[in-house]
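Enquirer: Dropping the sequence and predicted coords here.
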Amino acid sequence: MESNMAMNTDMYPLYIGGKRVETNKIVPVFHKYTGEQIASIAWAEQCHVEEAVSCALQTFRDSTLAPYERYEILLKASSIAEQRREELERSLCREVGKPRKDAKGELDRVINTLRLSAEEAKRISGEMVPLHATEGAENRIGFAIRVPRGVIGAITPFNYPLLLSTHKVAPAIAAGNTVVLKPAPNTPIASFQLVEILEEAGLPQGYVNIITGGAEAGEWMLDDPRIAMYTFTGSEAVGARIKERSGLRPVTLELGNNSPNIVHSDADLGKAAGALAARSFHNAGQACIAVQRIFVQKDVLQEFTNKYLAHVQQLVVGDPEDPATDVGPMISEKEAIRAEEWVHEALSEGAELLYGGKREGAMMYPTVLAKTRPEMKVNCLEVFAPVVTISPYETIEEAFTIANNSAYGLQAGLFTSDLNIAMQGARKLEYGGVIINDVSTYRNDVMPYGGIKNSGLGKEGPRYAVEEMTELRMVVLNL
């Protein structure tokens, strides 16, 4: 089917019920490496948010898409995304500043997530409830079914705009919901591309509606009681506000982290150093499970550090559209300046610079620090930049303790050849995911993904997101 979104233009109005909606305010979108303007987006007012919710609600009430149809649409969307790979990868390079190899990885995961979500559309089921186990219910039959919640309010961040929109929208469709999607205003193009792909695959207009705007648009979404559930990926502060304002409505929150990665003395140091160096600066460190804190058993600290730095020194920094580039710019010069200030603050308080520390505009070069303290910002807060600290520990128990000394709890990495230590880590590390012999950054889209403590609530991953986006309804037959 032909979309009304008209993606052959660099102007992106709001998209509500299959219609392009113009607004009074227009905001530019910039190439994150060159700084040139690459697009413009409409800026929503409250009336537009209300219109989008109304459209989503009416579409939900009128919905006739059966599970097999949702399966077919999502599966076809995955094929279309594959066919448009070159275009989508280049777009991510431009609007996010993501190196080409990272953009390829994001596209691979988008395609896989669409396929996984398609499969989940066919697996939604219920369960029998043995009412006859209690006296007086001999003639009753009970069963529970899963039903869609209704309108899902989805708010996505800048760092993985296509993938994280897919992780919210595709399971919502699989579950039978409709969506009001608010992408990050500095990386909105990917969301429009996703909806265009879904509608080309056969999704009726009105199922996904796009609102672009600032924080006030998110507030207006929270004000609307017709939104049945909120799913958000972003900062801890915004997540806490969503939880506070959502009342009794369910929320899924994927928030911050300062990911610890433990390298024990019995680990394969070459493997650990290579894996950690490769993923420490992925997407310029702008991932909530990016490697941030590396803890190394003191007997192998120097050997590991030498191996790690040897890998880091090979990383190519530069134009994200150059296939050789490993590390591109951060999302903005403002964020790069913040990261640089945190590094300078740590150095002024006694930290040692092992590598990097250089900034040019929005480009923060890979930076490695040693001799830091837990209370320094580069350790206790989410740095969200290509900045890593390396610290020693004595015993594995101490490593678990210092790794857990965090307000966050999303994912942790542990390198060891000892199965007992691996299982201790699985039990003792206070994180939603514990990755053994790989980095904290590892995420397979089929797995349950979500943190504890200040890292959020609920789980993503298509199967688990479908559970979050449906509710259990009890049915009793009195015969």
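Expert: Arrived safely.
Enquirer: use CA for all of it now, contacts and neighbours both
Expert: Fine.
Enquirer: How many residues are close by Ile16?
Expert: Neighbourhood size, Ile16 [other C-alpha atoms under 10 Å]: 25.
Enquirer: nope, Gln314 is what I was after
Expert: Per other C-alpha under 10 Å, the neighbour tally for Gln314 reads 11.
Enquirer: who touches Val195 in this structure?
Expert: Counting by C-alpha atoms under 8 Å, 6 or more residues apart in numbering, Val195 makes contact with Val208.
Enquirer: hold the first one in mind and look at this next one:
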Amino acid sequence: ELGGNDPLIVLNDLSDGDLAKAADLAVAGATKNSGQRCTAVKRILVQEKVADRFVPMVLERAKAIKFGDPRDPATQLGTVVHEKAAALFEKRVHMAAEQGADVLYDPGRKGALLPPIVVDRVPHQSELVMEETFGPIVPIVRAPDDDEALIKLSNSTAFGLSSGVCTNDFRRMQKYITGLKVGTVNIWEVPGYRIEMSPFGGIKDSGNGYKEGVIEAMKSYTNVKTFSLPW
């Protein structure tokens, strides 16, 4: 497994209650562990029809996060690995803004402490969402209401590790499970959801060789033997 640029995809069949649930997943998935997980939510792809209702919910949840000294038990969001990384991620936010994105919430970086920055209308070709931004940025890409176009957009990065899809339409679930070029598709969960028994790994620049997971790891230590009998 070699890193990811994992989307949480929010489809346009959702009620306000479901959008609130999706917003919970989006913000938690982007900010837990300071966003420093290969399966963190790196891109939020929301269809245009519901975007105006969804974005304020994301903003509200991000603003409620207490960030600061990681030694303080009350802190919900601490630092990233070092100041250089934080500065890079902040730079990508500024670059996205220059490309037309709207920075809705940015309390300001202090050294390696990077707050949960919310950025709306991020161009899908922006470095912020095309590369793996390994920090607590919450980038929202407003995506077409056409499912095929959205799947193509989601597949447009070099990575293919995991994904999450929020929809209540079973046929659309099947479409995204089939169409997304990733190792894992989670319905109504963050991309990072997994159990140890399940295979885990990516495709494209997100991995090579065998997958992780108990059963798959056992397979890597075995050789398949073919035999025949005379009756």
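Expert: Nice, thanks for sending it over. Since this is a predicted model, take the numbers as computed values, not measurements.
Enquirer: For structure 2, just list every one of the strands.
Expert: Ranges of strands within structure 2 are 7-10, 43-47, 102-105, 118-120, 138-143, 159-160, 162-166, 184-187, 203-204, based on DSSP state E.
Enquirer: Compare those strands and give me the one nearest Ala62 of structure 2.
Expert: When these are ranked by distance to Ala62 of structure 2, counting by C-alpha to C-alpha, first place goes to strand 118-120 at 7.3 Å.
Enquirer: What is that closest one packed up against?
Expert: Packing contacts for strand 118-120 of structure 2, counted by 3 or more C-alpha pairs under 8 Å, 6 or more residues apart in numbering; DSSP states H and E, involve helix 48-63, strand 102-105, strand 138-143.
Enquirer: and the first one, which stretch of structure 1?
Expert: Counting by TM-score structural alignment, helix 48-63 of structure 2 pairs with residues 298-313 of structure 1.
Enquirer: Please identify the residue in structure 1 that aligns with Gly35 of structure 2.
Expert: Counting by TM-score structural alignment, Gly35 of structure 2 corresponds to Gly285 in structure 1.
Enquirer: ok, how many other residues are close to that match?
Expert: The number of residues packed near Gly285 of structure 1 is 25, by other C-alpha under 10 Å.
Enquirer: Same list (the helices and strands packed on strand 118-120 of structure 2) but as TSV, adding distance to Val190 of structure 2 and mean neighbour count.
Expert: TSV is the format used below for those (distance: least, C-alpha to C-alpha, whole Å; neighbours: other C-alpha atoms under 10 Å):
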stretch	distance to Val190 of structure 2	mean neighbour count
helix 48-63	15	18
strand 102-105	22	16
strand 138-143	14	26
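Enquirer: nearest to Val93 of structure 2, of the ones you listed?
Expert: strand 102-105 (7.9 Å).
Enquirer: Run through who's touching that closest one.
Expert: Residues outside strand 102-105 of structure 2 that contact it (C-alpha under 8 Å, 6+ apart): 59, 63, 93, 97, 116-122.
Enquirer: okay, stretch 73-88 of structure 1 sits on what stretch of structure 2?
Expert: Counting by TM-score structural alignment, stretch 73-88 of structure 1 sits on no residues of structure 2.
Enquirer: contacting residues around that stretch?
Expert: Stretch 73-88 of structure 1 has contacts (C-alpha under 8 Å, 6+ apart) with 107, 110-112, 114-115, 117-118, 170, 174, 190, 193, 197-198, 200-203.
Enquirer: neighbours around the nearest residue to Ala112 of structure 2 once chain neighbours are set aside, how many?
Expert: Nearest residue to Ala112 of structure 2, sequence neighbours excluded (C-alpha to C-alpha, 6 or more residues apart in numbering): Glu83, at 3.9 Å. Residues lying near Glu83 of structure 2 (other C-alpha under 10 Å) number 16.
Enquirer: Glu83 of structure 2 pairs with which position in structure 1?
Expert: Glu83 of structure 2 maps onto Glu333 in structure 1, by TM-score structural alignment.
Enquirer: Select the longest helix from structure 1.
Expert: Counting by DSSP state H, the longest helix found in structure 1 is helix 100-121.
Enquirer: list the helices and strands that one packs on?
Expert: With contacts taken as 3+ C-alpha pairs under 8 Å, 6+ apart, helix 100-121 of structure 1 sits against helix 67-83, helix 85-96, helix 161-175, helix 462-468.
Enquirer: Now those in TSV, please, with extra columns for distance to Glu244 of structure 1 and mean neighbour count.
Expert: Formatted as TSV, these follow (distance: least, C-alpha to C-alpha, whole Å; neighbours: other C-alpha under 10 Å):
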stretch	distance to Glu244 of structure 1	mean neighbour count
helix 67-83	33	20
helix 85-96	30	22
helix 161-175	21	28
helix 462-468	19	24
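Enquirer: Rebuild those as CSV, extending it with distance to Ile396 of structure 1.
Expert: What follows is those, written out as CSV (distance: least, C-alpha to C-alpha, whole Å):
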stretch, distance to Ile396 of structure 1
helix 67-83, 44
helix 85-96, 38
helix 161-175, 35
helix 462-468, 32
